[in-house]
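Colleague: when you get a sec, could you give me coordinates for this:
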Amino acid sequence: MAVLARKQKFPFPDLPDWFEAFPTRFTMPAMADLYTMRIEEFTEDGRYVIRAELPGIEVKDLDVTVEDGNLTIRAERTEREVDKNRSEIHYGSLTRSVTLPKSADENDVRAEYIDGMLTVSVGLGVEKAEAKHIEIKHPM
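Modeller: Next up, the predicted model:
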């Protein structure tokens, strides 16, 4: 007698993406920009690259740190002291953290900021070994 294997597909494949963008789905686009830093991640030439869109931020107001496998980008846009009739520009702090790949070399990090785009690249070394199960012996 043959037993049929039944593959069950996840009924909502976009659900994880939906939850990742959850805070921005229920706000106006201008407010979403206030609370989020848009990024993209990819691997290129043996390096893990993160690009963050940060228009109007000065280099002195940027901070990039790497600690315990996490890369954190902090930025702050400060308000100028001028009389304004109207302002749609958002001011304040932005922070975004990304978990680095297991093979990331935290001592090989480069960053550059050109035309409102921050590019941070981290060298990739040898993949660290996956956890392996050890046989437990129990003498009887």
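Colleague: please count neighbours and contacts with C-alpha atoms only from this point.
Modeller: Fine.
Colleague: which helices and strands does the longest strand along the chain pack with?
Modeller: In the chain, taking DSSP state E as the definition, the longest strand is strand 104-114. Judged by 3 or more C-alpha pairs under 8 Å, 6 or more residues apart in numbering; DSSP states H and E, strand 104-114 is in contact with strand 117-124.
Colleague: 10 Å instead, please
Modeller: In terms of contacts (3 or more C-alpha pairs under 10 Å, 6 or more residues apart in numbering; DSSP states H and E), strand 104-114 is packed against strand 47-53, strand 62-67, strand 70-77, strand 117-124.
Colleague: tell me the most buried of those?
Modeller: Highest mean neighbour count among these (mean count of other C-alpha atoms under 10 Å): strand 117-124, with a mean of 20.
Colleague: here's the other one to compare against:
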Amino acid sequence: MSLLPAHRQHVPMLSDFNDLWNSMLRPASPGFGTFLLRLEDAVEEGRYVVRAEIPGVEDPAKDIEVSIQNGQLAIRAERSERHVEKGRSEFSYGSFVRAVTLPAGAQDEGVEATYGKGILTVTVPLAEPQPAAKSVEVKSAE
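Modeller: Next comes the predicted model:
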């Protein structure tokens, strides 16, 4: 007989907090039906890439909105609840939203968004970084 646990899974604390927060908001009021999207982001080959976990979206063109304004990337999604008479559901339905600050050099033009297998991928082109400061020669006034 083994004393080791049969199954052990590491789940980040933020993920647990997000699930707890969403479960507390759900029964409070229909006005609180907005849930936080889980993201990962990275800079890959001169592009800022954001991946959002949004499973169960049936029509991405209609149910997902991606926008850029004032240096922020905003992702909004809607997942409609299916009414089932038997059983229970722990799925999250309603509105999902997330905004992230874009890195320096992010371009508004050329942004692309694709959705597949429950993952939204947004790529934002990055411009070459500009020098932080320009040196100015000081001349003698005499």
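Colleague: TM-score for this pair?
Modeller: Superposed pair, TM-score by TM-score structural alignment, normalised by the length of the first structure: 0.67. Supporting alignment: 113 aligned residues with a C-alpha RMSD of 3.0 Å.
Colleague: if we can go back for a sec, mean per-residue distance, the longest strand of the first structure to the second structure?
Modeller: Aligned to the second structure and superposed, strand 104-114 of the first structure gives a mean residue distance of 0.7 Å (mean C-alpha distance after the TM-score superposition for the first structure).
Colleague: what range does that strand cover in the second structure?
Modeller: Counting by TM-score structural alignment, strand 104-114 of the first structure pairs with residues 106-116 of the second structure.
Colleague: what sits against the closest residue in space to Arg47 of the first structure that isn't next to it in sequence?
Modeller: Distance criterion C-alpha to C-alpha, 6 or more residues apart in numbering; nearest residue to Arg47 of the first structure, sequence neighbours excluded, is Gly123 at 4.6 Å. Contact analysis of Gly123 of the first structure by C-alpha atoms under 10 Å, 6 or more residues apart in numbering lists 43-49, 103-110.
Colleague: quick one: which of those is nearest to Lys60 of the first structure?
Modeller: Nearest to Lys60 of the first structure among the contacts of Gly123 of the first structure is Arg110, at 16.3 Å by C-alpha to C-alpha.
Colleague: so how many other residues sit close to that closest one?
Modeller: 12 (other C-alpha atoms under 10 Å).
Colleague: would you mind measuring from it to Glu130 of the first structure?
Modeller: 27 Å (C-alpha to C-alpha, to the nearest Å).
Colleague: now for the residue nearest to the spatial centre of the first structure: which residues touch it?
Modeller: Centroid-nearest residue in the first structure, with C-alpha atoms, centre = their mean: Val98, separated by 3.7 Å. Contacts for Val98 of the first structure were tallied using C-alpha under 10 Å, 6+ apart; they are Ile39, Glu41, Ile50, Val66, Gly69, Asn70, Leu71, Thr72, Ile73.
Colleague: nothing else from me, thank you.
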